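>>> Have a look at this prediction, sequence included:
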Amino acid sequence: MNCRRIVHIDMDAFYASVEQRDNPSFRGRPIAVGRGAARGVVAAASYEARQFGVRSAMPSTKAQRLCPKLIFTPPRFHVYRAVSEQIHEIFARYTPLIQPLSLDEAFLDVTDHLGAYGSATLIAESIREDIKQQTNLTASAGVSYNRFLAKLASDYNKPDGLFVIPPHMGPEFVLNLTVDQFHGIGPATAQRMRALGIQTGQDLKNTDFSLLKHHFGKAAQFYHDIAHGVDERPVTPHRERKSLGTEQTYLTDLKQDHDAINALHDLTKKLWLLSLEKNISARTITLKVKYTNFKQITRANTLLKPISSLTILTDTCQSLLQPLLPLQEGVRLLGVTLSNFIPTLAESDQQQSQMLLFPDLKSL
C-alpha cells in the first residue's frame, strides 16, 4: 500500500494571538476576541483565557463569569485574512495539494512533494519556522499517513508543537483515546456512544459494525475506520463550497418554546461568525428541526439581498421557527445552513458587517 504523507497545520489561538502580537499590552493576559456585552459572543480566546474555560462561540456574559479579568477586543477580520494569505503562500512553496479548513488550519499532502527535505516531518518543521519568521506567530503541526491522524497529532503538543504518528503507531494510538477526542465525533454522538458502552477507541474498534450501522447510519463506516486508524479521504484542494451550516444535537430535548428560541439564537451567532471568517455572503437560509421521534423538517427562505448582518440572519431564522410553535414534540436537534452564495463582499462591506455584529466596537 502506498503510504501517504499528510501534514496538518493549525495556528495557535489564531485571532487572539494576532491581537496579542499587535498589541503588547495584551501579551500574557486573558483576552477574548468579540464583544463584551449582554448579547455578545466570543469569537476566539487566548490560551490565558482558555485556562478559565473560556471558549469560542461562548456567550460573553458566561465568559466574563468564568474569567472576571477577561479583556475583550473587537475582531479585525481583514487582518486575520491578510495573515492567512501569508500562511497559505508559505504552504504553496511546499505542495500544491492544500485543503484549507478555515483561516487558521489546513491539510497538506506532501507525498509526492518531499523534494530536498525527503521527509514530511522536516517539511512540517520548516513550515512552522517560516510561519514564525514571517508572521511572528506560532503554529502546531501533525504528521501522519492520513487526515484523521494528522489532525489528532497537531493537537498533541499544542501550542507551538510538532507530533508525528507513523504507520506502525496509528492503529494503536487511537485505542486509548476517549471517543470525545476523536475528530469527527461531536459531543452528542460521543454521549450516544457512551450510552452504548463505547468509551474509548478500543471499545469502538471492538463494537460490531452492524450495531454501529443501526445506531449511526452512514456515519458508521467512518467511525469503524478511524477506530482502526484508517481514513481514506484525500486532501482535496480548491473545493467549491455550496453551503455553510452549523447544527446542535441536544443532550436534553428542548421542550419549551423559549428554550428553542434561545438555542436557535446561539446557533445563528455561531453561524454568523463562521460566515465572516470564511468571507461568505449568502441569500438562502435553511432551518432544520429534528424532533424527539426523529421526524425531521426543513424550512428555507431566500432573501432578495445577501444577508448583511447578524440581526437579519437571526430574525429570518426566528421567522422560520415561529410557525412550528408552540412545540408539539421535544426538539433533539436544530440546524441552520446558508447557501445560494454571491460574490465576495468588498472589504468595506465586510467591515460594515462586522460593525453590525459588534455595534459597540468603538467603546472597547
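Nice, I can see it.
>>> Every contact and neighbour count from this point should use C-alpha atoms.
OK.
>>> Could you tell me how many residues sit around the closest residue in space to Phe358 that isn't next to it in sequence?
Leaving aside its sequence neighbours, Phe358 sits nearest to Arg35 (Cα to Cα, 6 or more residues apart in numbering; 6.0 Å). A total of 26 residues lie near Arg35 under the criterion other Cα atoms under 10 Å.
>>> same thing with Asn176?
As a burial measure, Asn176 scores 12 neighbours (other Cα under 10 Å).
>>> That one belongs to a helix, doesn't it?
No. Secondary structure of Asn176 (DSSP: H, G, I helix; E, B strand; the rest coil): coil, not part of a helix.
>>> Who are the contact partners of it?
Asn176 is in contact with 200-202, counting by Cα atoms under 8 Å, 6 or more residues apart in numbering.
>>> need the helices for this protein, in chain order.
Assignment of helices within the chain using DSSP state H yields the ranges 14-22, 47-50, 60-66, 77-92, 120-135, 147-156, 170-173, 187-195, 201-206, 209-216, 219-227, 257-277, 310-321, 347-357.
>>> Those: which one's closest to Val110?
In terms of Cα to Cα, the element of the helices of the chain nearest to Val110 is helix 120-135, at 6.5 Å.
>>> quick check: angle from the closest one to helix 14-22?
50 degrees (axes from the mean of the first three to the mean of the last three Cα atoms, to 10 degrees).
>>> what about versus this one:
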Amino acid sequence: MTPGPDDPPPRRIIHVDMDAFFASVEQRDNPELRGKPVAVGGSSQRGVVAAASYEARVFGVRSAMPSVTAARLCPDLIFVRHRFEVYRAVSQQIREIFADYTPLIEPLSLDEAYLDVTDHLPEGVTATAIAKQIRARIRQATGLTASAGVSYNKFLAKLASDQNKPDGLCVITPERGPEFVLGLPVGKFHGIGPATAAKMQAMGIHTGADLRAQTLDFLTRRFGKAGRYYWNISRGVDHRRVSNERVRKSVGAENTFAADLMTLDQADEALVPLAAKVWTSVGRHDLHGRTVTLKVKFSDFRQITRARSLSHPVASEGELLSIARELARGVLPDPRGARLLGITLSGFDAPDSGPEQLDLFP
C-alpha cells in the first residue's frame, strides 16, 4: 500500500495478546489443571465465565458466558475462583518487558497492549524480530505464552495477533494489508461489535469486500461518525496512533450475587468490598474524584443508577462508602431484590496513568 500525500508514513506496530490469560495463570500455578478444561469464574446459577482455557473453548465455552451454560456445554469443566491481584502482578511483569523496547505502550486490558516501535528499532532490527523477542521473554519470565501481530497500523496489528493463536505470530505488511481484510467476516473486525455486525449483515455486508464496496456517504449516513472508520479499515487504513496518555474518566467495581439482596443491611455489607476496591485503585493512581455513582440491577434485570456530586473530592474510603450507602437508601430495599451492586467514582481532578480492570466476577 502506497501512502497518499496526506497520509502519515506507515508505522511499525506490535499488538501483544496473552493466550487465555486468566485461565493460563491458573493452569501455570496448579499443575493439576494443565491440559484440562478450566473456567475462571463462579460456578453458581448467577456465575459468569471470566476466562476459559483453550481446552474449554473446544466445547464452545467463552468469556462472559453464564456459568450454567458453560457447564452444560462442557460437563467436565473445572471452575476456579478469580485471583485478580495475581493477574495484575503478572500483567505488570509483562509491561516491564514492553518498556525495554518502547515508551509508546497502549494497554487495552491486563492481557493485551499495542506497542509502537517505529522510532525505537536498533539498526538492522525489524519489528518482527522485536515481537519474537518479547514473546520469548514473556515465556521465560512468566511461564505463559503470548500471541503477537505486527503491522503498519493498530487495526491490522490486532487482527494479526488473532490469526495464529495460541502462541503464534503473524505479520501483515503494507503490501498485504488492503487485500488481507477482504475475505474476513465483518464480525472479526476490531471496532465492529455484535450489534453493528448484525446491522451490517442485514444490509448484505458480510465481509471486508462487502464493506469496501460501500460508499463513504452510505456508511456515514447509516453509521454516523463511525462510518469513516469502517470505510478506512475496509481498505487496510487506520490513522490512530498508539497513545500512552489515555485519561481515565471513572473507576468502578461491581459484583453479581449468588442470592438476591433483600435487605438494606445486606446491601450495606456488600458495598464494603466494592468501596475498598475502588479506593485502592484511585489511591494507586493518585486520582481525586467528586462524583459517586451507585448501580443497582434488580432480579428482573432492570437497572438504575443514582449519583451524587460533591463540591470537593471524596476524601476517604469511608466517605466513599458512606455516600454509596446513602444512595442505596434511596432505592433499597426493593421487593424485587438486588442481584448486582456497583460503585463508580468519577469527576477526576487529575489524569490517570493507564487503564485497569476492576470488575468483580461472581
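Now that the structure is in, tell me what you want to look at. Model, not experiment: these values are computed from the prediction.
>>> circling back to that earlier point, between the contacts of Asn176 of structure 1, which is closest to Arg332 of structure 1?
Thr200 (24.6 Å).
>>> Which residue of structure 2 sits opposite that closest one in the alignment?
Alignment note (TM-score structural alignment): Thr200 of structure 1 maps to Thr207 of structure 2.
>>> Isn't its match up against Leu184?
Yes. At 5.4 Å, Thr207 of structure 2 and Leu184 qualify as touching, with contact defined as Cα atoms under 8 Å.
>>> contacting residues around Ile31 of structure 1?
So Ile31 of structure 1 contacts 16, 45-46, 48-49, 70-73 (Cα under 8 Å, 6+ apart).
>>> okay, stretch 150-157 of structure 2 sits on what stretch of structure 1?
So stretch 150-157 of structure 2 sits over residues 143-150 in structure 1, by TM-score structural alignment.
>>> try stretch 91-105 of structure 2
Aligned using TM-score structural alignment, stretch 91-105 of structure 2 spans residues 84-98 in structure 1.
>>> What is the end-to-end distance of that stretch?
The separation between the terminal residues of stretch 84-98 of structure 1, taken as Cα to Cα, to the nearest Å, is 13 Å.
>>> how about that stretch: buried residues?
The neighbour-count check on stretch 84-98 of structure 1 (16 or more other Cα atoms under 10 Å) flags 84, 87-88, 90-91, 94-95, 97-98 as buried.
>>> got it, and stretch 10-29 of structure 2?
Neighbour counts over stretch 10-29 of structure 2 (16+ other Cα under 10 Å) mark 10-27 as buried.
>>> Stretch 319-328 of structure 2 too?
Under 16+ other Cα under 10 Å, the buried positions of stretch 319-328 of structure 2 are 320-325, 327-328.
>>> Could you give the number of residues near the spatially closest residue to Phe341 of structure 1 that is not a sequence neighbour?
Closest residue in space to Phe341 of structure 1, ignoring its immediate chain neighbours: Ala282 at 4.2 Å, by Cα to Cα, 6+ apart. If you count neighbours by other Cα under 10 Å, Ala282 of structure 1 ends up with 22.
>>> The spatially most central residue of structure 2 and Asp17 of structure 2, how far apart?
With distances taken as Cα atoms, centre = their mean, Ser109 lies nearest the centre of structure 2, 4.6 Å away. Between Ser109 of structure 2 and Asp17 of structure 2 the computed distance is 10 Å (Cα to Cα).
>>> Arg325 of structure 2 now?
Noted for Arg325 of structure 2: a distance of 39 Å to Asp17 of structure 2, by Cα to Cα.
>>> Next: Asn30 of structure 2.
Per Cα to Cα, Asn30 of structure 2 is found 22 Å from Asp17 of structure 2.
>>> residues contacting the counterpart of Ala39 of structure 2 in structure 1?
By TM-score structural alignment, Ala39 of structure 2 lines up with Ala32 in structure 1. Residues near Ala32 of structure 1 by Cα under 8 Å, 6+ apart: 16, 42-46, 49, 70-73.
>>> tell me which of these is nearest to Ile127 of structure 1?
Closest approach between those and Ile127 of structure 1, by Cα to Cα: Ala16, at 20.8 Å.
>>> OK, contacts around that closest one?
Residues counted as contacts of Ala16 of structure 1 (Cα under 8 Å, 6+ apart) are 31-33, 44-46.
>>> any idea what it aligns with in structure 2?
Aligned by TM-score structural alignment, Ala16 of structure 1 pairs with Ala23 of structure 2.
>>> Nearest residue to that match in space, please, no chain neighbours.
Nearest non-adjacent residue to Ala23 of structure 2 (Cα to Cα, 6+ apart): Ser53, at 5.2 Å.
>>> can you count the residues close to the one you found?
By other Cα under 10 Å, the residues close to Ser53 of structure 2 number 28.
>>> Roughly how far does Asp319 of structure 1 sit from Arg299 of structure 1?
That one is not Asp; residue 319 of structure 1 is Ser. 10 Å.
>>> again, but for Ile98 of structure 1
35 Å.
>>> same thing with Leu162 of structure 1?
Leu162 of structure 1 sits 44 Å away from Arg299 of structure 1, taking Cα to Cα as the criterion.
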